[in-house]
Structures are given as structure tokens and as C-alpha cells.
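[1] no FASTA, just this:
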């Protein structure tokens, strides 16, 4: 079992930086610098550069406190993003909750990120998000269950005496280039826990190298995925409240 895209995706932080820019809380150059750290040069399919990508985002969503107007969707085991779409992540952009959505699909190509924007019907299972408290509780429980199952088997992490050092190294990767300024505290804490859980999961997978614990690890992976989507949705709503 190893599904890195729903354990971590740069689309999470891209969504958070774009939300801030759409709401006028970031200058253009700061948004461009952050996105470059998250995916290299960003372009549209016709080759237009980052400023035009950001304009597309602004054109396809309207900040609101009533619904997540710019949200993140991550596929999980048994849940493809869309039947016709082979992508590890997407951002869902809306002008209103009842109308059609625009999917912004990032595709990495030779160190650059190419964006595709298209109108699409989004399945219901990709429109529902947990509240941060519920997502945090789900993640805590998944980590505890996995830790207890692994400990019961007396497994070691590849002979590593201090696995926390490896976890810390991986967290440095997940946290680059950091979150936007003034992100809501509940979302920041939830993302920090998801990063920690992701690092633990990667450490266990690389240390054990077998499939005995797939059910427990799958549970953590799904909880991480839900937590990341919940954090981005919550940020959109809170920003929409201030924007209005």
C-alpha cells in the first residue's frame, strides 16, 4: 500500500496561497514566488505564464462564507477523482453552490506545472468535507489504531533507533514553502497534524517494507486525505467571511 498523492500533494498549499490571492490578501509577486516553490513555473495549456493562471482562478470563483468556493479534492483508494480524469489532485472553483464547478487540474511536466481549467459536474463524494474538529478526531483515532497494531507485533522501523529524526526530516519537506500568512489557526493545526501523520506513514512504509499493516496504514491515509481537504475548505469559508 503506497498512495503518495493523498498522503501529500502540493495542490493543498497551492490552493491556500491562491485563496489568499483571490481575496486580495497577497501581492501578485508574493503569490508567484510561493507557487514557484510548490511546482516550478506555472503555465496554461497554451503556454501563458503564471499571471494568466492566477487570472483564470479569479475568473472562475467568487469568495463566500456560505460554501467552499475554492476547495481541494484528492482521490483515495477506490475513489477516483473523476471517471474520465487521471489526475492526482484538483481544485474545485465555484461562483455559487448550486451552479456548475470549474475544475483546475495541475499536471507536472518537466519540472513545471501546467493547468487545465474545465467545467465539470463534481460527484457528491468529492463535495462533502469534514469540519476541522471532526477531521482532527478521525486522524487521531487512525494514528492510535495503527500505532497499537504495529506495537502489538513488536515491529521496529528498519533498525532506526530514533525514528522521530526521520519523521522530522520528512516534515521539513511537507512544510515547504510554508503556509500563507494569517491562515486560520484551526486549519493550520489540522494541516500540521496531517503533515506529522504523513511523515509517520512514510517512515513506517520505508522501515517495514511489507503489507502486513496495510489496513491500518490505509486508515491513516484516508484520514490524512480528509484532513487536508477539510483544512482547505475551512480556509475558503473563513476567508469568504472576511472578504464579504
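    That came through, no problem. Just so it is clear, the model here is predicted, and its values are computed rather than measured.
[2] When you work out contacts or count neighbours from here on, use the C-alpha atoms and nothing else.
    Will do.
[3] wait, what's in contact with residue 143?
    Going by C-alpha atoms under 8 Å, 6 or more residues apart in numbering, residue 143 touches 197, 220.
[4] give me the element it is part of.
    Per DSSP states H and E, residue 143 falls inside helix 132-152.
[5] immediately after that helix, which helix or strand?
    By DSSP H and E, the next helix or strand past helix 132-152 is helix 163-174.
[6] can you give me the strands for this structure?
    Counting by DSSP state E, the chain has strands at residues 42-44, 70-73, 90-93, 101-109, 112-120.
[7] roughly how far apart are the residue of the chain most remote from its centre and residue 162?
    Residue farthest from the centre of the chain, counting by C-alpha atoms, centre = their mean, is residue 154 at 32.4 Å. Distance from residue 154 to residue 162, counting by C-alpha to C-alpha, to the nearest Å: 16 Å.
[8] and the comparison structure, right after this:
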């Protein structure tokens, strides 16, 4: 499975957000969470894997020394401790995704927004102090920590039912777009990789990406459908076969946006369920 195909379909940042949300709400233990984060590409135990790029953090660790996963966990726990997350209108943990024509929902012009746009996604953790948010962004082998002050743009939150309907619409639109391609320009006409086989291979890989046991079934259903629709779009775009590609990218951009909205909503639904 080529990495570039998988990267279009799914980002480990989604699962890392779920694990952090489960741990911060007491639904997962520390050891299980850190093992999951390491396997998903979160900050490693190696000093220096966490960088306080533009951060205001609690006095919980020695920030003058190189930081790693354990320090990140202590900082997150200290930053969120004491918050009334059942009453706070902010979600304790949010997934923020961006893509072509879809800027990430962060304060425009900030380093955090720029880094998130470049990475394609970030994790936002609300501080117990109103008006502050911490943004974690993966950059190469490191994770960058930013702190934003003030109100953040509101996400277009969808209920699981709304997200599921939106994904069903995206799947139908994708099928119609592919069917409308001129003869000889569909992925199936490449004579190389059967797109149905490629979708199946992607599904098999995504099935191995585990999530916390406490994730609500409705959120899991949305994420599973998002994976499936993403697989179809990625293969249809010719990421593997080299067919199609940019010839119909503009038509698929709105569909990728719907998928990102569904993923963000599913993560928020899970976190809010844990903080009720």
C-alpha cells in the first residue's frame, strides 16, 4: 500500500485526538493511551519530540529541557484540570482538519493556523482557563505546541445522523463524477490496479487502526463510513493508477470537505459524550 494513497484517506491525528480525549476524561488509562499514541505516530518518549513553538503552558514540567511524550501528557493534564467540561460550551478535545479550499478553523494569520494548514490537521485542547486553547500539530518527526488566546471559529458541527447522510451524499456524488468521465479515463480503464481491490486493501489497513474502547458506536459508524468514502475518492483520483487525477480534482474538492466535516464531528461527538 503506497503511503501517499493512505495519507489521502486517513490521518492518525484523528485517532490521536480520540485517545487524548478518552484519557483526559478518565475513559482510558495512562499506559494504554501512551502505547496507542506511540503506535499512531504521536510524540515519542525521545526528548525533543515535543516542541513548544508558541505556547503558554502550566508550570508542570521543566520547559528548559527537551520534552517528549510524558511531558506532553503532564502538561495536558495540568492545562485541563479543574475545567467544568460538562458545562463548558467548548469541546475538551477537537480535531481540526483542512485541505484545498478549506482553511482549518483556527485564528487566521497565527503560526498555529499556518502549521495546521501545512500538516492538514491538528488537535485542539481547551484550557481550563476560559479563552485559551492549545493546538498540537505534527511536523516531520516532531509535534509542535501552540497556544491561542480568544474565541476560535466555530466548527460546522454535525450530529452522527447528519454526518452519515452527508457521507452518503458524498459517495453518490463521487460515483456520479467517476461515471461521467470520458471513456478510457476512469481508474478501472487503466489496466493496472483494480480500484475495487485497492479500496479493499485500504479498508483492511484502516481496520487495524485501533481506537479507545469507549468511543460511542455512533461515532465509530461515522468514522468507518468516512474511511470507506475516502478510499473510493482516493482511488478514483488516480493516486495509485495515475489515471484521472487533476482532471477532475475540482469536482471532488467539495466531497473531501464533507468527509473532513464528518470526521471532526464524530470526534467531537465522542468527546462530548465522555464529558456529559
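    Right, received. Where do you want to start? Since the model is a prediction, treat every value here as computed from it, not as a measurement.
[9] State the distance from the alignment partner in the first structure of residue 273 of the second structure to residue 82 of the first structure.
    Structural alignment (TM-score structural alignment) places residue 273 of the second structure against residue 238 in the first structure. From residue 238 of the first structure across to residue 82 of the first structure, the span is 27 Å (C-alpha to C-alpha).
[10] Between the two, which is the more surrounded one?
    residue 238 (18 against 15; other C-alpha atoms under 10 Å).
[11] from what I can see that one touches residue 63, true?
    No - in this structure, residue 238 of the first structure is not within contact of residue 63 by C-alpha atoms under 8 Å, at 9.6 Å.
[12] ok, back up a step: which part of the second structure matches the helix holding residue 143 of the first structure?
    With TM-score structural alignment as the criterion, helix 132-152 of the first structure aligns to 160-180.
[13] from the chain's centre, how far out does that stretch sit?
    In terms of C-alpha atoms, centre = their mean, to the nearest Å, the centre of stretch 160-180 of the second structure is found 20 Å from the chain centre.
[14] Then stretch 11-31 of the first structure?
    15 Å.
[15] now it: which residue numbers in the second structure?
    By TM-score structural alignment, stretch 11-31 of the first structure lines up with residues 13-33 in the second structure.
[16] What separation do you get for residue 198 of the second structure and residue 174 of the second structure?
    Relative to residue 174 of the second structure, residue 198 of the second structure is positioned 16 Å away (C-alpha to C-alpha).
[17] An error on my part: the question was meant for residue 249 of the second structure.
    On the measure of C-alpha to C-alpha, residue 249 of the second structure and residue 174 of the second structure end up 11 Å apart.
[18] same check, this time on residue 100 of the second structure
    17 Å.
[19] related to what we said a few turns ago, right, and the strands of the first structure - which one's nearest residue 225 of the first structure?
    Across the strands of the first structure, residue 225 of the first structure has its closest neighbour in strand 70-73 (8.7 Å, C-alpha to C-alpha).
[20] Average offset of the closest one relative to the second structure?
    Superposing on the second structure and averaging over aligned pairs (mean C-alpha distance after the TM-score superposition for the first structure), strand 70-73 of the first structure comes out at 0.8 Å.
[21] Quick one: list the elements packing against that strand.
    Where contact means 3 or more C-alpha pairs under 8 Å, 6 or more residues apart in numbering; DSSP states H and E, strand 70-73 of the first structure is packed against helix 10-22, strand 90-93, helix 214-243.
[22] Show me what counts as buried in the last one.
    When you say that, I think you mean helix 214-243 of the first structure. 216-240 (16 or more other C-alpha atoms under 10 Å).
[23] now swap in stretch 92-99 of the second structure and tell me
    Under 16+ other C-alpha under 10 Å, the buried positions of stretch 92-99 of the second structure are 92-99.
[24] same thing with stretch 232-250 of the second structure?
    Taking 16+ other C-alpha under 10 Å as the criterion, stretch 232-250 of the second structure shows 232-241, 243-245 as buried.
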